[in-house]
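Colleague: pasting the sequence and the predicted model now:
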Amino acid sequence: MNRSYLTAVTLAVAALSAGQALAADTDAPKTREQVRAELREAQRTGDIVADGETGQKLNELYPNRFPATATAQGTTREQVRAELREAQRTGDIVADGETGQKLNELYPNRYPATATAQGKTREQVRAELREAQRTGDIVAGGESGQKLNELFPKRYPTNASN
C-alpha cells in the first residue's frame, strides 16, 4: 500500500510539473484544454520525468508499461552501398587520417570536378552594399550585434516607405 501511494504521488507531481512546463510555452499561448490534452498524452505515453536526479522519463524507466515510440527509418544496406560507390567515384573519401584530406583534394586530376555555384559580380556586391548603407542594414561595431537601423531608427527609412 505504501509503495503504490508513493508511486501515485510521484506521478501526480510529475504530471503537474509537466503540465506547467507545457503551459509555459510563451511562443504560442495555449488554451487550458490544449494543455490538458498534452498532459493526458504525456501520461499515456510516459513522456513525464520520473526521476529528477537522472532526468529519466517514465517510458525510459518502465518501457513495457507504455506504447513503443515510432523510430525513424534508417538507411538501407543498398543506400549505403550506393553512397559508397558515389564517394569512390568522386574521390570524396578521406585518404590521409592525419590531415583529413580527401582523395579528390590530393589527386584532383583523377576525379571529376565538382560544380560550384555562380557567385555575384563585383557590381552586384557594390549595389547591395550601397542599399545596406542607405537603409542602415549593417551591423554596428560593438558587442550588441544590433544593426544601425535598430540603434538609430530615425536616421534610416522604414520598410514601409521603401
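Modeller: Yep, it's here.

Colleague: when you work out contacts or count neighbours from here on, use the C-alpha atoms and nothing else.
Modeller: Noted.

Colleague: from residue 57, how far out is residue 15?
Modeller: To residue 57, residue 15 is 11 Å away according to CA to CA, to the nearest Å.

Colleague: kindly report the same for residue 79.
Modeller: From residue 79 to residue 57 the distance is 34 Å (CA to CA).

Colleague: the two: who's more crowded?
Modeller: Using other CA atoms under 10 Å, the more surrounded residue of residue 79 and residue 57 is residue 57, with 18 against 11.

Colleague: my guess is the more buried one meets residue 49, correct?
Modeller: Yes: assessed by CA atoms under 8 Å, residue 57 is found in contact with residue 49 at 4.0 Å.

Colleague: quick revisit: now for residue 15 and residue 57: what residues contact both?
Modeller: Common neighbours of residue 15 and residue 57, counting by CA atoms under 8 Å, 6 or more residues apart in numbering, are residue 48.

Colleague: chain center to the longest helix anywhere in the chain, what's the gap?
Modeller: If you go by DSSP state H, the chain has its longest helix at helix 2-23. Centroid separation between helix 2-23 and its chain, computed with CA atoms, centre = their mean, to the nearest Å, is 29 Å.

Colleague: again with stretch 18-36
Modeller: The answer for stretch 18-36 is 21 Å, by CA atoms, centre = their mean.

Colleague: check which helices and strands the longest helix of the chain sits against.
Modeller: Under the contact criterion of 3 or more CA pairs under 8 Å, 6 or more residues apart in numbering; DSSP states H and E, helix 2-23 touches helix 32-45.

Colleague: for comparison:
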Amino acid sequence: MNRSYFSAITLAVAALAAGQAIAADAHTPKTREQVKAELAEAIRTGDIVVNSETGQKANEANPGLYPAKPVVQGYTRAQVKAELAEAIRTGDIVVNSETGQKANEANPGLYPAKPVVQGYTRAQVKAELAEAIRTGDIIADGETGKKLNEIYPQRYNRVN
C-alpha cells in the first residue's frame, strides 16, 4: 500500500471518527489526542473500512493480520431452558407467526397479568417540559432533529 493511499484512508477515518464523536455527544467534544488514540486503535485492530462499496473492514478482509475479537459468552443451556419455561408460564411466546400475536394476547385470562409500570405524574411532566423549554432542549427542526439550543446557542446557557 503506497503512502498517499494510506494517508488518504487515515484522514478519512479520522474525519469520520471526529464527526461521529461530535454527533454522539455535542456537549463534550473529544480532544485531538483522543481522536488520534481512537484512530491508532482502529488501525491496530483493523476496524477501518477498506471497501467503501461493501463496507468491509480490514479485519474482515484479512482476519489473519489482526488480533481476534473477544468471544462474547452466550447463555448456558440451563439459562435458555429457564427463560423458555418463564415465557411459556407468562404467555410471552408467539402463537401466530403471521401476526406475531403472543399467547397472553390471544387468551389473556389463562396467564397472569403483567405488572403495570407507574408513569410520570402530571406535575412531573409539566416540570420536565418547563426545564426543556428553559434550556432549549426541544426539537425545532423535525427534518434534521436539531434542538433549539443547537440552532440558537446564543439564546440558551449551556447546562451540563
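Modeller: Alright, I've got the coordinates. What you are looking at is a predicted structure, and each value in this text was computed from that prediction instead of being measured.

Colleague: related to what we said a few turns ago, tilt between the longest helix of structure 1 and helix 32-45?
Modeller: Per axes from the mean of the first three to the mean of the last three CA atoms, to 10 degrees, the angle that helix 2-23 of structure 1 makes with helix 32-45 is 140 degrees.

Colleague: can you give me the buried ones in helix 2-23 of structure 1?
Modeller: Buried residues in helix 2-23 of structure 1, counted by 16 or more other CA atoms under 10 Å: 11, 14, 15, 18, 19, 22, 23.

Colleague: next, format those as a markdown table and append distance to residue 67 of structure 1.
Modeller: Formatted as a markdown table, the buried residues of helix 2-23 of structure 1 follow (distance: CA to CA, whole Å):
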| residue | distance to residue 67 of structure 1 |
| --- | --- |
| 11 | 17 |
| 14 | 19 |
| 15 | 18 |
| 18 | 19 |
| 19 | 20 |
| 22 | 21 |
| 23 | 24 |
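
Colleague: and of those, the nearest to residue 119 of structure 1?
Modeller: If you rank the buried residues of helix 2-23 of structure 1 by distance to residue 119 of structure 1 using CA to CA, residue 22 comes first, at 45.4 Å.

Colleague: what does the closest one align to in structure 2?
Modeller: Residue 22 of structure 1 maps onto residue 17 in structure 2 when the alignment is built from TM-score structural alignment.

Colleague: let me see the contact set for its match.
Modeller: Contacts of residue 17 of structure 2 by CA under 8 Å, 6+ apart are 35, 38, 39.

Colleague: will you turn these into CSV that also has distance to residue 92 of structure 2 and neighbour count?
Modeller: As requested, these are exported to CSV (distance: CA to CA, whole Å; neighbours: other CA atoms under 10 Å):
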residue, distance to residue 92 of structure 2, neighbour count
35, 45, 18
38, 42, 16
39, 44, 22
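
Colleague: now, which of these sits nearest residue 1 of structure 2?
Modeller: residue 39 (18.0 Å).

Colleague: show the contacting residues for that closest one.
Modeller: 10, 13, 14, 17.

Colleague: buried residues, the strand or helix carrying residue 133 of structure 2. List them.
Modeller: Here residue 133 of structure 2 sits within helix 122-135, counting by DSSP states H and E. For helix 122-135 of structure 2, a neighbour-count test (16+ other CA under 10 Å) marks residue 135 as buried.

Colleague: ok, now stretch 38-55 of structure 2?
Modeller: Buried residues in stretch 38-55 of structure 2 (16+ other CA under 10 Å): 38, 39, 42, 43, 45, 46, 47, 48, 49, 50.

Colleague: relative to the whole chain's centre, how far out is that stretch?
Modeller: Relative to the chain's own centre, stretch 38-55 of structure 2 is displaced by 19 Å; criterion: CA atoms, centre = their mean.

Colleague: please apply the same query to stretch 94-107 of structure 2.
Modeller: The answer for stretch 94-107 of structure 2 is 29 Å, by CA atoms, centre = their mean.

Colleague: what does it contact?
Modeller: 90, 91, 92, 93, 110, 111.

Colleague: swap in 10 Å and give it another go.
Modeller: Around stretch 94-107 of structure 2, the neighbours that count as contacts under CA atoms under 10 Å, 6 or more residues apart in numbering are 87-93, 108, 110-114.

Colleague: report the buried members of those.
Modeller: With burial judged by 16+ other CA under 10 Å, the buried subset of the contacts of stretch 94-107 of structure 2 is 90, 91, 92, 93.

Colleague: contacts only, for residue 10 of structure 1.
Modeller: 4, 16, 49, 50, 51.
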